[in-house]
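J.: Have a look at this prediction, sequence included:
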Amino acid sequence: MFRDSKAFSGFSVDDIEAARRFYGETLGIRTSVTGDMLILHLAGDRDTLVYPKPNHVPATYTILNFPVGDIDAAVDQLRERGITFERYEGFEADERGIVRGPGGEGMPVGIAWFKDPAGNVLAVLQER
């Protein structure tokens, strides 16, 4: 039924303008605004809808993962842009907030979590 549907993802924030600045300026993602909604134009033609929600509750799980070729360089660049990395119980992070792993089948060799202005969890990760 949905095999050929061009499905897309979406998530809520409490402040569209803050989200536009964060995703567009801080992270460098191409964005557009339609009405009161923000669209993230992600690589691979994977647009994501960001919509305002007055009673927004931040996602407690990772809503977007950004694969990179060099997690150390990506974390350094994000830190230079003011990003603070999260630390979670049960995950041993290095001094920069990167959790290193063996990178087995489907698992990253490194991952670091951070939040958008609305408190939603994002991750930068390096695959083997």
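T.: Yep, that arrived.
J.: CA atoms for contacts and neighbours, from now on please.
T.: OK.
J.: Which elements pack onto whichever strand or helix holds Phe11?
T.: If you go by DSSP states H and E, Phe11 is part of strand 9-13. When contacts are defined as 3 or more Cα pairs under 8 Å, 6 or more residues apart in numbering; DSSP states H and E, strand 9-13 packs onto strand 46-52.
J.: Which positions in the following helix or strand past the strand holding Phe11 come out as buried?
T.: Toward the C-terminal end, the helix or strand that comes next after strand 9-13 (DSSP H and E) is helix 16-20. Neighbour-count burial for helix 16-20, counted by 16 or more other Cα atoms under 10 Å, picks out Ile16, Ala19, Arg20.
J.: take a look at this one as well, against the first:
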Amino acid sequence: MFEQTKAFSGFSVDDIPTAKRFYGETLGLKVSEENGMLQLHIAGDRNTLVYPKDNHEPATFTILNFPVDDIDQAVADLTAKGVTFEQYEMTDAKGIARGPEGPPIAWFKDPAGNVLSIIELPAT
């Protein structure tokens, strides 16, 4: 039934203008706004909908993973832009988890508290 449907993901935030600045300026994504909602134009032709919600509660799981070639450089670049990386038991001082069970990954939050990550994956 849905095999040909171009499904897309979405998540809520508590402040659209702040989200637009963060995703557009801090993360450098192409962002458009229509009807009070944002579209994040992400590579691969699968836009992500960002919508306002008065009683927004941040996602406690990772809602977007951004693959990068060099996680150390990406962490440095984002830190310079004011992004703070989460510190967990398995992360190093930079906030990067480097374990035997997967590729290097670092988590951070958007201004609405939603969890995002950068993950070092080989270019394909």
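T.: Received it, and whenever you're ready, just let me know what you need. Computed from a prediction, not measured in an experiment: that's the story for all the values here.
J.: Pick out whichever of the buried residues of helix 16-20 of structure 1 sits closest to Asp94 of structure 1.
T.: Ala19 (28.1 Å; Cα to Cα).
J.: ok, Phe108 of structure 2 - how many residues close by?
T.: 20 (other Cα atoms under 10 Å).
J.: Return the residue of structure 1 aligned against it.
T.: Superposed on structure 1 with TM-score structural alignment, Phe108 of structure 2 falls opposite Phe114.
J.: wait, what's in contact with the residue lying closest to that match once chain neighbours are set aside?
T.: Residue nearest to Phe114 of structure 1 in three dimensions, not counting chain neighbours: Phe85, with 4.7 Å by Cα to Cα, 6 or more residues apart in numbering. The neighbours of Phe85 of structure 1, taking Cα atoms under 8 Å, 6 or more residues apart in numbering as the test, are Arg96, Gly97, Ala112, Trp113, Phe114, Lys115.
J.: Just say helix, strand or coil for the residue nearest to the spatial centre of structure 1.
T.: In structure 1, the residue lying closest to the centroid (Cα atoms, centre = their mean) is Leu122, at 3.2 Å. Put simply, Leu122 of structure 1 is strand when judged by DSSP: H, G, I helix; E, B strand; the rest coil.
J.: can you give me how far whichever strand or helix holds the match of Phe108 of structure 2 is from the chain middle?
T.: Using DSSP H and E, Phe114 of structure 1 maps to strand 108-115. For strand 108-115 of structure 1, the separation from the chain centroid amounts to 10 Å (computed by Cα atoms, centre = their mean, to the nearest Å).
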